[in-house]
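Engineer: model the following, please.
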Amino acid sequence: MPMIDRRQGLWGVAALGLASLLPLAWRRAQAAVPERTLAVVEKGAGRVAFYSLPEGRPLGHVPLGTQPHEMVADPAGRFAYIGGYGVKGWQFGGQGGHQLWAIDLADRKLARTIDLAPHRRWHGMRMDAKGRLYALSESDSLLARFDAPTTADSPDRMIPVGGARSHYFVVKADGSRAYIADTMSGLVIMVDPDDASFAPVKQHIGTAPEGLALSPDERTLYVIDRPAGILHALDAGTLRPRARKSLRGEAVRVVVQGDGRLIIANTADKSLTRHSPATLAEEARLPLPAAAPGLNLPAGGAILYAALENNRIAIIDLAAWKITGGFATGESPDTAVLL
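Structural biologist: This next block holds a predicted model:
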């Protein structure tokens, strides 16, 4: 066996010491990064489930009821509110649900249930910058507002929308206007969520509007006519049409990045496409393993969480424009909240 001189011995000891420190340094670095959690509404499973990110390890779930649909969290991320839709989709018959569920996100439990009977099919859910909760009754075409949702047992305001089947909506940050996709009438309807004397402004855009999003400056409203596969840009102040663009067949959701570019969930094409806010032209396409009925983009975020029809969440890096991860969920994932 060759002899080991003093210099070799010292280098060997140093290397062993460094190697022993590497796992400790890695563990400390990992501990310094707080674990994120994604709360996901699983419509078919009738629950909201919690998953660690990015690996998607199940952390627990809260049973709710038949077909919970849209979810929104308060600005503090303490409570989430979920609409009790009660049927599989707006095309399906049945009375639907009459309640909203309030979820304690910290303790992962049902905090309380708000009974809104006789009004039913509570679907769209939004919150403004003041922490006021908005919920949309599809069957009654009513927009309800809760000024203090953590304690409210009933709405502080209910505004008649004047539609036929009011399915989805968005609201301005200050709560001064709400925009409703009325699927059965082909209308987009603008209302004042505080003043019922304000005559709703209606714009017919086609067959069945569904996905809606506001531009970052809230001057433009983007609307998807789902079965027609057409993206519309409307003036958010008047609802006058500005532009339109044919998509890759049926499309369901649109979200807006911080830079104003649009992300479209193409149902028929099983893809995402990115579009210019100036021209609506397609700039990029990303194929998906399944259609995405739910797009979840945290405010100011660069990571999109797409809920897929094959019961998975796809994690998409928007800067790299690629799928970077994903995990399995319960049946029919849809809206999600990043914690």
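Engineer: when you work out contacts or count neighbours from here on, use the C-alpha atoms and nothing else.
Structural biologist: Noted.
Engineer: so the residue nearest the centre of the chain versus A111, what's the distance?
Structural biologist: With distances taken as CA atoms, centre = their mean, the residue of the chain nearest its centroid is N296 (3.7 Å). Using CA to CA, to the nearest Å, one gets 23 Å for the distance from N296 to A111.
Engineer: if we can go back for a sec, got a list of what the residue nearest to the centre of the chain touches?
Structural biologist: V255, L304, Y305, A306, A307, T335, A336, V337 (CA atoms under 8 Å, 6 or more residues apart in numbering).
Engineer: again with A236
Structural biologist: L214, E218, R219, T220, L221.
Engineer: now the other sequence, so there's something to compare against:
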Amino acid sequence: MARDTLLLVEKCSHCFSWYDIESGERLRSLQLPDYPHEFVTDSAEHYAYVGHYGVETSGHVGEGGHSLLQIDIRSSQLVRSIDLSPFNRIHGLQMDAQDRLYALSEEKSTLLVLEQPATDTAPRRAVPSGGIKSHLFALSRDGQTAYCMNLLSHTVTKVKPWDPLFAPLACHPGQKPEGYCLSADEQTLFVSNRWSNTLSAIDTASMTVKYEAPSRDDVTRLYRANDGRMFTSNYGDRSLSVVNPATLQETAYLPLGGRCIALTFHPTKPLAFVSLDSDRVAVLDLTELKILRYIATQKEPDVSKVVLL
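Structural biologist: Alright, predicted model coming up:
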């Protein structure tokens, strides 16, 4: 019988794991090169693609990794490693509605595109991010526009992966913009500014800040739930906030007792899975905004996704 399964990168255990959500049991793990990080899946949930970041955090120095790791989700096998050299410190990953894969090289500040990731052996195109230390990015559903979060230049840049003549358009919403969330209509980009402790709403057409609001300490990531609510992870405050997208004002607050590394929503149930730096994943009831239980993990659970296997 098929069951809800949590796919989870465990960054400091250097592996990709499968967990039974109901029991919390770790079903299996696949060892990977040191410090895997972000991952995405194709729409059929056949393959997962893990970026080999290769260093522990953005604050650690080093060349890092330069590959994408293609994993068969059902067989739990590493299919292959796609070498992206000379592009390294592979961090932000996205897939568009056509299952084209986009990968961001933090060190080279370059956005790479694999048009057929299941078979491509190298990127088919690349565009500069227009910023420095490009860490994460938002992507339009059609893949025509990306918005890069540039940690060292303190900018958010709009780029066109399929238009080689488009010059990146920059916005400076605050210090160290990192988290991002596109509105459902893709007309507004919400950004968290970690050093400024602010949230910004950027008009995606003009790349200007429409409005902003103060946040809790070290607001790191932004997530839009299926019901339209927006969640922020507050790394310094060790908490989650629910904010109103129309004002960016906090409407609800949940202390976590640990730092939220990443969060994912169940595709059909009112549940979220919150990866914590205490080596566990909190199962969060979104209706009551309370933690139901914890799943014990290996070292540093990171990005996750719920699939039916």
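Engineer: about what we covered before: what do we get in structure 2 for the residue nearest to the centre of structure 1?
Structural biologist: Counting by TM-score structural alignment, N296 of structure 1 lines up with T264 in structure 2.
Engineer: with structure 1 superposed, average distance for the helix or strand its match falls within?
Structural biologist: Under the criterion of DSSP states H and E, T264 of structure 2 resides in strand 260-265. Here strand 260-265 of structure 2, set against structure 1 after superposition, deviates by a mean of 1.2 Å using mean CA distance after the TM-score superposition for structure 1.
Engineer: relative to strand 260-265, how tilted is the helix or strand that that strand is followed by?
Structural biologist: Per DSSP H and E, the first helix or strand lying C-terminal to strand 260-265 of structure 2 is strand 271-276. Taking axes from the mean of the first three to the mean of the last three CA atoms, to 10 degrees, one finds strand 271-276 of structure 2 and strand 260-265 inclined to each other by 160 degrees.
Engineer: just the buried residues of strand 271-276 of structure 2, please?
Structural biologist: L271, A272, F273, V274, S275, L276 (16 or more other CA atoms under 10 Å).
Engineer: residue range for the helix or strand that comes right after it in structure 1?
Structural biologist: With elements assigned by DSSP H and E, the helix or strand that comes after strand 271-276 of structure 2 is strand 280-285. Using TM-score structural alignment, strand 280-285 of structure 2 lines up with residues 312-317 of structure 1.
Engineer: so stretch 11-22 of structure 2 corresponds to what in structure 1?
Structural biologist: Going by TM-score structural alignment, stretch 11-22 of structure 2 sits over residues 43-54 in structure 1.
Engineer: end-to-end on that stretch?
Structural biologist: Using CA to CA, first and last residues of stretch 43-54 of structure 1 are 22 Å apart.
Engineer: report the buried residues of that stretch.
Structural biologist: K43, G44, A45, G46, R47, V48, A49, F50, Y51, S52, L53.
Engineer: now do that stretch: distance to the chain's middle.
Structural biologist: 13 Å (CA atoms, centre = their mean, to the nearest Å).
Engineer: then stretch 206-216 of structure 1?
Structural biologist: That offset, for stretch 206-216 of structure 1, works out to 14 Å (CA atoms, centre = their mean).
Engineer: read off where that stretch ends up in structure 2.
Structural biologist: So stretch 206-216 of structure 1 sits over residues 174-184 in structure 2, by TM-score structural alignment.
Engineer: which other residues reach that stretch?
Structural biologist: Contacts for stretch 174-184 of structure 2 (CA under 8 Å, 6+ apart): 135-138, 149-156, 188-196, 198, 219-224.
Engineer: one step back: of all the buried residues of stretch 43-54 of structure 1, which comes closest to A152 of structure 1?
Structural biologist: The closest of these to A152 of structure 1 turns out to be V48 (CA to CA; 21.5 Å).
Engineer: isn't the closest one right next to L38, touching?
Structural biologist: No: contact between V48 of structure 1 and L38 fails when scored by CA atoms under 8 Å: they sit 10.1 Å apart.
Engineer: just to revisit the earlier point, compute the first-to-last residue distance for the match of stretch 206-216 of structure 1.
Structural biologist: Stretch 174-184 of structure 2: ends 23 Å apart by CA to CA.
Engineer: can you give me the buried ones in it?
Structural biologist: In terms of neighbour count (16+ other CA under 10 Å), stretch 174-184 of structure 2 has its buried residues at G174, Q175, K176, P177, E178, G179, Y180, C181, L182, S183.
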